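Undergrad: sequence plus predicted model, see below.
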Amino acid sequence: MSSDEISIRVEGLGKRYEIYSSPRERLKQFILPPIQRVIGRDVVAHYKEHWALRDISFEIKKGEAFGIVGRNGSGKSTLLQIITGTLAPTVGNVTTKGRIAALLELGSGFNPEFSGRENVYLNAMLLGMTREQVDERFDKIAAFADIGDYLEQPVKTYSSGMLVRLAFAVQVQIDPDILIVDEALAVGDALFQKRCFARIEKLLSDGVTLLFVSHDQESVRTLTHRAILLRGGQEVLTGSSSEVLLSYRKLLHEEESSYFSRLAPKQTTASNGSKKPAASNSANKGTSLPGRSDNLSFGDGGIEVTAVQTFDADGETCAVFYPGDPVKIRVRCHSIITTDRINVSIRIRSREGIKIYSWGTLNQDMQVLNGALGGEVFWTREIQENEDFDVWFECSCTLGPNLYEIQAAISYEGKPDYTEQRILHWKDEAAFFQTLMRQNEYAFGGMTDLRMKAMW
């Protein structure tokens, strides 16, 4: 790849911190090593090394949207600080091309004693704009921030949401070549977030490079093309956003299973004296699901999604639907344990990776248990060892024309309210279907049909 096409290049990046047990050890480290070198003795370190980042390498093309995901403490913010130049790496190199606008920490670059107006000028001029350029764009900045009379008040009186409004408004008006956003938008209200994402999409269409950090997986999936997953300061995977997010969900599941395995008993015993394997213990046993794809699924095991298919109103397999058509989805499962408290669910995503809908047997059970609906409760049904069973989901097609993915999941629910959930098997790309539209019969715009009516 030509170097002219690269906006950000990170090569062998590492950041090391020296951790001292006491001020005395820090003083020893300052005084003793030079003396030891002079007299020819081996140098003794009086600190412990902590690598916040180690051996990180990737390239981001101009105009590309790139995501960084990982748990708290994985090194995301450290990486962004090094890329923006506010932190020096211990090893490795970072090369950037163009003006960088970074929204890293709330209030960074603002003087709390200055008013919002004064901070706009201060922040914008620190980012390379002249006073005349700020004058020209001030009205746009103020309109985007939309904080009213607070613009004339000291920043120390602002809420966190107001701070990020003002900071983002300044950053996007300096015509950046690279925009870096680190979780700051999470403190904004829904309307402001919508406005920010619309502005980010406009910048991307203008060829701006985006480096985006968020714990909101749907935002990362929607906004970015590629991503990197960090764990303990090291790279786990770099690839398409969908691949990285699936690995991230697997990582979260593994760590959650490890946590609960230390808390949960190794077995629960049924009242008849027979031992009933609890879903929460399958991680302890190292249960694996035979024949499952490690690339597209994960879970503690015990019950497996073996097949997912879509059918029409006549019960025939069908993968193309029109508005108003009945849709039937069959999830076929196989159990190798005896247990109850099971939830079988599906999630529907568009071709763009946007979650359209998610629903499961527990959603219906909750209605039955609350008296809003009649019928049996699936959650209390006991699934037998070596049992094969089907769960059918039925609805009327209300989706706009697109290609849709069905994800299927089986979970153990300690309580019938989704508060104690353990994933036994999650399967991406379990099935696909397409929706089309007969324009001369019935048509609508958008992702879903609200069945709207007009009256006059």
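TA: That came through, no problem. Computed from a predicted model, the values in this text were never measured in an experiment.
Undergrad: okay, CA-based contacts and neighbour counts for the rest of this
TA: OK.
Undergrad: just give me the neighbour total for Gly315.
TA: Here the number of neighbours of Gly315 (other Cα atoms under 10 Å) works out to 10.
Undergrad: over to Ala198?
TA: Neighbours of Ala198 (other Cα under 10 Å): 12.
Undergrad: list the buried residues of the helix or strand harbouring it.
TA: Element membership of Ala198 [criterion: DSSP states H and E] is helix 190-205. Neighbour counts over helix 190-205 (16 or more other Cα atoms under 10 Å) mark 192, 196, 200, 203-204 as buried.
Undergrad: okay, pairing it with this:
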Amino acid sequence: MYYKELRMEEQEYKVQVEHISKSYRMYENQIDRVKEAFSIRKRSYHTDFSALTDVSFKVRGGEILGIVGKNGSGKSTLLKIITGVLTPTSGIVTVKGRISSLLELGTGFNMEYSGIENIYFYCTIMGLENDEINARLNDIIAFADIGEHIHQPVKTYSSGMFARLAFACAINVDPDVLIVDEILSVGDIKFQAKSFNKFREFKERGVTIIYVGHDLGVVRNFCDRAIWMNNGKIIDDGEPLYITAKYTEFMYTGESDIIDSFETQEGKIKDRSTVIKEAVKTDTPISHWGTFMGLIKDTKVLDDEGKELMYTDIFQPFHVRITFEGREDLNYKNLSVAISIKNQEGTDILVCTTADIDMTFEAGASEYVVDFRVDHRLAKGEYVLVVAIEDRENASTSYYEYIEGAKYIKNYAPDTIYGLFLPHYDVTVNKI
């Protein structure tokens, strides 16, 4: 058995993954499999495929870990090993408490049973007694919120209805560890909001959550920590803002040397405020990449008189002035200049692009100066300025140059601004 009991000094960790590897034998056809099985000389007819290679990490109680990586990077295989669905080729997984998982639609459900019957079926598998299931039944039904469909066979459910029922069951078995794959992406906005509120409640109760998804905004805003996987290995482990920035750079550029330059940050993970502060102190970007590095020559944040701002004010518009080099090999017809103001969690608060206002560029200049005047009305806080030169010829935007952290903006505003920014609005009242 590859699970083991936690020693007393390790009680603070709910999940420990130690040097896990998983390999498969790959055969070109079934005949080769038979030939190998009956080979007198023990001849090999297979090749080995490593889905995971020497993966190690620990997750504390109440910690929310996000795992990112492109398709085929080993994320789902890893989660299946943690939950016990798969056995590793080597290594040890240590888990404290009850695991509840949402890995794939249909896991732990009988397609012929009704929703009610599957609630009992799933909860029984999870070790609950009948009286415990009865006590939770109304909460599960209410959270799933699928109406009279709860009495119909689940094989008739849409993917969204299935996700609702699966999630409602998973969270109502009092898990110590909750593992969630991308199943939540099939739910509607209301369901997703309700689900993430439940995650926050679990975090306060000390439940460990491992979340896998391609929505980097969710990982940045929701997770305490992130792991980036590629080709079955952990590339980096650290603060979500930093990890997702580097992962985005890799996905857009496909540069393998980005991975080669990484040093695993296990044991020295920083919080997002520290990442921002260190970037501000050294005046360096969080991430900087693109196909035409060095195209952007200068970025300034200015007031209306052209004076460079050290800080901004909620009622003071500012200018973001970007100077970039004119080159003959740029696709001027589809070129766009973009800026984004992000908060410290990496969420886009304001985004402005020249493409959105149908501004075009013509070749022939040695330099171009683009000035965005932004009436931002940002709430009090510290913000990250992103500047980018884009090529929008295709549906998927590509980047000549992308700088996340071209400047860092400290904005002052009254504490009574409760949203992310103060919109301009008018109010009318009619007496009837």
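TA: Great, that's in hand. It should be emphasised that the depicted structure is a prediction, and the values quoted were computed from it without experimental measurement.
Undergrad: mean deviation of the following helix or strand past the helix holding Ala198 of structure 1 from structure 2?
TA: Using DSSP H and E, the helix or strand that follows helix 190-205 of structure 1 in sequence is strand 209-213. Strand 209-213 of structure 1: mean distance to aligned residues in structure 2 after superposition is 0.7 Å, counting by mean Cα distance after the TM-score superposition for structure 1.
Undergrad: now the angle from strand 209-213 of structure 1 to helix 190-205?
TA: 140 degrees (axes from the mean of the first three to the mean of the last three Cα atoms, to 10 degrees).
Undergrad: look up how far Asn230 of structure 2 lies from Ser50 of structure 2.
TA: For Ser50 of structure 2, the distance to Asn230 of structure 2 (Cα to Cα, to the nearest Å) stands at 12 Å.
Undergrad: and these two? Which one has more around it.
TA: Taking other Cα under 10 Å, Ser50 of structure 2 and Asn230 do not tie; Asn230 has more neighbours (19 against 15).
Undergrad: residues in contact with the more buried one?
TA: 69-70, 72-74 (Cα atoms under 8 Å, 6 or more residues apart in numbering).
Undergrad: could you rerun that using 10 Å?
TA: Applying Cα atoms under 10 Å, 6 or more residues apart in numbering, we find Asn230 of structure 2 in contact with 52, 68-75, 236, 247, 259.
Undergrad: likewise for Phe144 of structure 1?
TA: The contact partners of Phe144 of structure 1, taken as Cα under 10 Å, 6+ apart, are 138, 165-166, 168-170, 172-173, 192, 195-196, 199.
Undergrad: ranges for the helices of structure 2?
TA: Counting by DSSP state H, one finds helices in structure 2 at the ranges 30-37, 75-83, 115-125, 130-144, 159-171, 189-204, 216-222, 240-253, 256-260, 272-282.
Undergrad: now, of those, which is deepest in the fold?
TA: helix 159-171 (a mean of 22; mean count of other Cα atoms under 10 Å).
Undergrad: so that helix versus helix 115-125, what angle?
TA: 40 degrees.
Undergrad: now helix 159-171 of structure 2 on structure 1. Mean distance?
TA: Helix 159-171 of structure 2, aligned to structure 1 and superposed, deviates on average by 0.5 Å (mean Cα distance after the TM-score superposition for structure 1).
Undergrad: show me the contact partners of the helix holding Ala198 of structure 1.
TA: 62-65, 144-146, 161, 164-165, 168-169, 172, 175-179, 181, 185-188, 206-210, 219, 223-224.
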